[in-house]
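K.L.:
Pasting the sequence and the predicted coordinates here, then a few questions.
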Amino acid sequence: MTTTVPAPVAWYGCMGLGGGWDTEPYRPADVDAAEAAVQAALDIGITAFDHADIYRHGKAEAVFGEVLARTPGLRERILLQSKCGIRLGSPGYYDLRGPSIAERVEQSLTRLRTDHLDVLLLHRPDPLADPAGIAAALHRLHEQGLVRSFGVSNMSGAQITSLQAELDQPLVANQLEMSLARRNWVEAGVLVNTPEAAAVGFPHGTLEHCRAHGIRLQAWGALAQGAYTGRQQTPEEVATAELVIELAKAKDTTPEAVVLWWLRRHPAGIAPVIGSSTPSRIQACHDAVAREPELTHEEWYTLWTTARGAALP
């Protein structure tokens, strides 16, 4: 049986919640900060929340679970997504063995204080993984009602095809780093048959595969770590930030909305993952969720070429 999960316009990324990237216990203040961030996301219309078992060494999920416990009825109003497959430590490694997937999901559910995930993403490809073993683990998780839908993160179209061949559930999402700063996903499509193509590194055809098979694209790093909304360093970033501010004023919105509109304007239906833990910055993304992208064809290309610092081939 296939379970359908709605396709959100945007996700709130919870990587910044829970305190430091260490194994120290989280503090009451970390729970308060998480609650404020979650409320800011809800206030702008976001009801889909993205986690991973490794975020803050599990503390991001744990403080979110505390927020759910503080807010009766909230779990029923939101979509909850988490990821597994990365093992922190020295050395760090990827682990998509079937028993490991099941173990990590159970741990995530405990920390999140919920009985199911709406979506589970396989965080990164594991070269040693057995696709049949992955399929068996996902089948059991679905049959047990612990996970409703499955997807991947940081995978190419070819990798998705190989994995999907073993699964009895459709993969519904692929989360990739995509932003006005991280443009290789769109550069790959226009640099075909040019000398620059080899330097891009993004697997050409991945976007096309996802669109053709109804796999929703999620963009992590969507705000480009503030490269165009306050943290400019290179001449290209300065010029792009000036253009972003100009467009924001003309359209009566914020620079953050313009940066996210650039992603949403692409016909692949990209859902940005908004990862700031600062309520005011989350609130600045309101129009990116509430309004359809208000960028013309020419404005979209002008942002792209200004950010890349060179004309298209």
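P.N.:
Noted; the coordinates are in hand.

K.L.:
CA only for contacts and neighbour counts going forward, please
P.N.:
Noted.

K.L.:
now the strands for the stretch 1-150 of the chain?
P.N.:
Using DSSP state E, counting those that start in this stretch, the strands of the stretch 1-150 of the chain run over 11-13, 48-50, 79-84, 86-87, 93-94, 117-122, 147-153.

K.L.:
what's the first one in contact with?
P.N.:
By Cα atoms under 8 Å, 6 or more residues apart in numbering, the list of residues contacting strand 11-13 from outside reads 41, 46-51, 220, 271-276.

K.L.:
most surrounded residue in these?
P.N.:
Pro272 (30 neighbours; other Cα atoms under 10 Å).

K.L.:
Test my guess that that one contacts Pro8.
P.N.:
No - look at Pro272 against Pro8 with Cα atoms under 8 Å: they stay out of range, at 9.5 Å.

K.L.:
OK, contacts around Val105?
P.N.:
For Val105, the contacting residues are Cys84, by Cα under 8 Å, 6+ apart.

K.L.:
Next, work out how far apart it and Pro293 are.
P.N.:
35 Å (Cα to Cα, to the nearest Å).

K.L.:
putting a second one here so we can go through both:
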Amino acid sequence: MSTLFLSRKECKMYPEKGGIQNMSQINLGGSGLMVPTVALGAMRMGDKTDAQAQEVVETVLSKGVNFFDTADIYGNGQSTSKLAGALKAAGVQREDIILQSKGGILSDKGPVAEDGILGPRYEFSKEHLIASVDAELSRLKTDYLDVFLLHRPDVLMQPEEIAAAFDTLSAAGKVKHFGVSNMNPWQIELLQSVLDQKLVANQLQFGVMHTGMVDAGLHVNMADSRSVDHDGGILPYSQLKNMTIQAWSPFQYGMFEGHFIDNDKFPELNKKLQEIADKHHSTKNGIAVAFILTHPANMQVILGSMTPSRLTEMIDGRDVQLSHQEWYDIYFAAGNDLP
């Protein structure tokens, strides 16, 4: 395989992390891998020009962000390829970055499964998971991923088959750490019962306008709709298991309905964010990130913006520590309440 980066044997990130270290970090799921509290998600990178992608990558690198999240389904592989090109153009060394990808989703447009049958479906067969990793390594032009996540739960999954895939990938040195995305505690427990590897991360939607994990905890023993736990107690579970929650689409309301920042639908929220931003010499984007990072679960925020100026504001939010009252004021301004 042609390589864009240093080989695994040359990598010095484990156990000491080299390179960029000028920002707050967390220990990813207790694995010993130190990662920044914010990361760049490459989902929207596939339709950017090479120059635009390079500018995005160089912007986050200049702010100390060296964690990059992608998936084989993003742009049917184009986002990953574009990310690889931008990293090469930026001149980074493999030892100085953390690469995470996800697999297991098949759409009706691709990627094509090993049986030649298009989706849509979720697919966690051993054959497909290994092929997914190999394809991502080829796109990234490297020989290992720091983290590989199961993208969305396949209800037909065979845990032992997933375990065999993970063992093969781990033994070959192709994946260092494993995790999941959009899974509840019982799904994780089922997997963990047969895995030799600890699942270190769970990527879940969370943000100012998507607080279901918090709502259920605040409304315990209440009869209102917010007391309904749609996630199986995933937030306290993750804290108990030392499993890092990676917050995806932190600026979305709904699933993919749009951003809440400077949105006329949310005047009270934007007013409150600006008020708190002024106090902290920050921005609304920064305060929205701080809202997530202030929670004691030690989450990591996945930023999907492809606008350098917005990314800069978002990343700067890592340095803001909100007070208890400020956190709750944002929660209330987003339309929530206390019982």
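P.N.:
Noted; the coordinates are in hand. Bear in mind that the values here come from a model prediction, so they are computed numbers and not experimental data.

K.L.:
Can you give me the TM-score here?
P.N.:
The TM-score (TM-score structural alignment, normalised by the length of structure 1) is 0.90; 297 aligned residues with a Cα RMSD of 1.8 Å.

K.L.:
quick revisit: narrow the contacts of strand 11-13 of structure 1 to those in helices?
P.N.:
Mapping the contacts of strand 11-13 of structure 1 onto helices (DSSP state H) picks out Ala41.

K.L.:
Same list, the contacts of strand 11-13 of structure 1, but as a markdown table with distance to His142 of structure 1 please.
P.N.:
Shown next, in a markdown table, are the contacts of strand 11-13 of structure 1 (distance: Cα to Cα, whole Å):
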| residue | distance to His142 of structure 1 |
| --- | --- |
| Ala41 | 28 |
| Ile46 | 25 |
| Thr47 | 22 |
| Ala48 | 20 |
| Phe49 | 20 |
| Asp50 | 19 |
| His51 | 19 |
| Trp220 | 25 |
| Ala271 | 24 |
| Pro272 | 26 |
| Val273 | 25 |
| Ile274 | 28 |
| Gly275 | 28 |
| Ser276 | 31 |
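
K.L.:
mind checking what Cys285 of structure 1 lines up with in structure 2?
P.N.:
Here Cys285 of structure 1 is matched to Met314 in structure 2, going by TM-score structural alignment.

K.L.:
Could you pull up the residues touching that match?
P.N.:
Taking Cα under 8 Å, 6+ apart as the criterion, Met314 of structure 2 is in contact with 285-289, 303.

K.L.:
Just give the number of residues close to Tyr253 of structure 2.
P.N.:
Tyr253 of structure 2 - counted by other Cα under 10 Å - has 17 other residues nearby.

K.L.:
again, but for Asn174 of structure 1
P.N.:
Using other Cα under 10 Å, Asn174 of structure 1 has 26 other residues around it.

K.L.:
do the same with Asn221 of structure 2
P.N.:
If you count neighbours by other Cα under 10 Å, Asn221 of structure 2 ends up with 11.

K.L.:
Can you classify it as helix, strand or coil?
P.N.:
Here Asn221 of structure 2 is recorded as coil under DSSP: H, G, I helix; E, B strand; the rest coil.

K.L.:
One more: Tyr331 of structure 2?
P.N.:
What three-state DSSP gives for Tyr331 of structure 2 is helix.

K.L.:
And the corresponding residue of structure 1 for it, how far from Val238 of structure 1?
P.N.:
When structure 1 is aligned by TM-score structural alignment, Tyr331 of structure 2 is paired with Trp304. Computed as Cα to Cα, the Trp304 of structure 1 to Val238 of structure 1 distance reads 14 Å.

K.L.:
mind listing the helices for structure 2?
P.N.:
Taking DSSP H as the test, the helices found in structure 2 are 50-62, 78-90, 126-140, 159-171, 185-192, 212-218, 234-240, 267-279, 284-293, 308-316, 324-333.

K.L.:
and the match of Tyr331 of structure 2, what does it touch?
P.N.:
Contacts of Trp304 of structure 1 (Cα under 8 Å, 6+ apart): Leu180.

K.L.:
And it, how far from Val259 of structure 1?
P.N.:
When distance is defined by Cα to Cα, Trp304 of structure 1 is 11 Å away from Val259 of structure 1.

K.L.:
list residues touching both of the two?
P.N.:
Overlap of the contact sets of Trp304 of structure 1 and Val259 (by Cα under 8 Å, 6+ apart) consists of Leu180.

K.L.:
Can you find the partner of His142 of structure 1 in structure 2?
P.N.:
Alignment note (TM-score structural alignment): His142 of structure 1 maps to Ser170 of structure 2.

K.L.:
which ones are touching that match?
P.N.:
For Ser170 of structure 2, the contact set (Cα under 8 Å, 6+ apart) comprises Lys176.

K.L.:
Try it again at 10 Å.
P.N.:
By Cα atoms under 10 Å, 6 or more residues apart in numbering, the contact list for Ser170 of structure 2 reads 144, 164, 176-178, 197.

K.L.:
Can you add neighbour count and give those residues back as a markdown table?
P.N.:
Below are the contacts of Ser170 of structure 2 laid out as a markdown table (neighbours: other Cα atoms under 10 Å):
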| residue | neighbour count |
| --- | --- |
| Tyr144 | 25 |
| Ala164 | 18 |
| Lys176 | 19 |
| His177 | 23 |
| Phe178 | 24 |
| Gln197 | 15 |
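
K.L.:
Looking at those residues, which one is closest to Gln25 of structure 2?
P.N.:
His177 (17.2 Å; Cα to Cα).

K.L.:
Ile276 of structure 2 versus the closest residue to that closest one other than its chain neighbours, what's the distance?
P.N.:
Excluding the flanking residues, the one nearest His177 of structure 2 by Cα to Cα, 6 or more residues apart in numbering is Val147, at 4.7 Å. Per Cα to Cα, Val147 of structure 2 is found 35 Å from Ile276 of structure 2.
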